[in-house]
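Asker: Below: sequence and its predicted model.
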Amino acid sequence: MTTPVSAGRPDGLRERKKAKTRRTIQEQALRLFAEQGYDATTVEQIAEAAEVSPSTFFRYFPTKEDVVLQDDYDVLLQAALAGQPADAPLGVALREMFRQSFAQISAEEEKDILTRARLQMSIPALRARTLDNLLSTVATLSAGIAERSGREPHDPEIRALCGAIMGVLVTTLLAWVNQDGHRPLGEMVDEALKHLVEGFGG
């Protein structure tokens, strides 16, 4: 998933301060990218706009690419899936996992998702790194579904299912961006997942 780093909803004053700093850095980075272009924007400029030092920037984001790519939504998905009733059909649990996760995204955050997705599609270096993020999400989903179903994460059926889910997410995200975010992303994802889960008894 490509989403704002605030998605982790951390508890505790120290963690909230860290999350606020990360969020500020990302907001300023996205603003500068929109104003002067991704390639023309430097880490130093982002740090200055966020009122932090470059070294602080790198503590939160190892590279400039990461300020677009890094998110905590895998954690959200993992927690949402773990919270589903054990007797719920897998398809139902998966759709509810995404519904609950998207329900935690504010309208402002969704605008940032749109901006970040556009960057990932248009900047070659970001497109290459996006694959790593997708594979990470597949691994997260595989682990959660495997635990729920009593199988191993590398079970061929588990991997195939997770690959299908990621295919749905990617194609839906592309359609959402092409429509300029006209409809809520969560609504479009749920609609697309409905077609998928009906194929395996959800």
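Answerer: Received the coordinates, thanks. All values reported here derive from a predicted model rather than from experimental measurement.
Asker: only C-alpha atoms for contact and neighbour calcs from this point on.
Answerer: OK.
Asker: quick one: which helix or strand includes residue 40?
Answerer: Using DSSP states H and E, residue 40 sits within no helix or strand.
Asker: Comparison target, given below:
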Amino acid sequence: MASQVKFRRDDAPANGLRSRKKAKTRLTIEEAALALFAEQGYEATTVEQIAERVDISTTTFFRYFPSKSDVVLCQQGAQLPLLRQTIIDRPAGENDLLAAQHAILAIWVPAIDPVHTKRAGMAAANSAVLRGLYNDINRSWLNAIAEALAERRGLAEADEQSKITARVALGVFTDAIGSWVSKDCRDDLSTVISQHFDTLRRLSGDWAQTN
């Protein structure tokens, strides 16, 4: 199951009126598109409808986004370099799962946009195309986490341990996001994620017991 997370734009504060207007227009287009995807479905939404909702031409839309799918894909990889480096820099005494957890809490959680995440989840629920896009995004996240975990152990490439740990960490994160969204994003996300990791550790202890 893919996590339909949307991150806030991490653009630096725009200098000058023109730059600020461009940043505002991009955000307005993204918000309108996600709202339409949630309301009527990704496949049913056209670029023309998105442009009409924000009172721009389709030509203007394509100046900001090469395609409709880029509205979904934008920003999804922006946090990966910092997440990767944070995992690598975690204390050597931490196990891999804890390193991934701390990095997710430090880098991803503050950047998550709750409104856009809810809309993305609503849209993806009824769209095989969107679910496919998010699966592609999750694969890139999985690879980045696995590679970072391997590097912190001095390996040149991700081994099975790194890949399994990355899958587990991303699975816990995804489940926590689903729980958070189901409660209208009212709870503190860091707490929700930490509780899910704690549950995994408790269950792992139970599973390890033999009769």
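Answerer: Great, that's in hand. Here the structure is a predicted model, which is why all the values come from computation and not from measurement.
Asker: what range in the second structure does stretch 157-164 of the first structure sit on?
Answerer: Aligned by TM-score structural alignment, stretch 157-164 of the first structure falls on residues 161-168 of the second structure.
Asker: Can you list the neighbours in contact with the matching stretch?
Answerer: The contact list for stretch 161-168 of the second structure, computed with CA atoms under 8 Å, 6 or more residues apart in numbering, reads 96-97, 100, 142-143, 145-147, 149-150.
Asker: and which of the residues you listed is nearest residue 11 of the second structure?
Answerer: residue 145 (23.5 Å; CA to CA).
Asker: which SS class is the residue in the first structure sticking out farthest from the centre?
Answerer: Largest separation from the mean C-alpha position in the first structure: residue 87, at 27.3 Å (CA atoms, centre = their mean). Assigned by DSSP: H, G, I helix; E, B strand; the rest coil, the conformation of residue 87 of the first structure is coil.
Asker: returning to that earlier point: by how much does the match of stretch 157-164 of the first structure deviate from the first structure on average?
Answerer: Superposing on the first structure and averaging over aligned pairs (mean CA distance after the TM-score superposition for the first structure), stretch 161-168 of the second structure comes out at 1.0 Å.
Asker: number of nearby residues for residue 19 of the second structure?
Answerer: The tally of other residues near residue 19 of the second structure (other CA atoms under 10 Å) stands at 12.
Asker: Assumed it was part of a helix.
Answerer: Yes. Per three-state DSSP, residue 19 of the second structure lies within a helix segment.
Asker: What's the separation between it and residue 13 of the second structure?
Answerer: 9 Å (CA to CA, to the nearest Å).
Asker: show me the contacts for the nearest residue to residue 44 of the second structure once chain neighbours are set aside.
Answerer: Nearest residue to residue 44 of the second structure, sequence neighbours excluded (CA to CA, 6 or more residues apart in numbering): residue 37, at 7.9 Å. When contacts are counted by CA under 8 Å, 6+ apart, residue 37 of the second structure touches 43-45, 119-120, 123.
Asker: rewinding a little: chain center to the match of stretch 157-164 of the first structure, what's the gap?
Answerer: 18 Å (CA atoms, centre = their mean, to the nearest Å).
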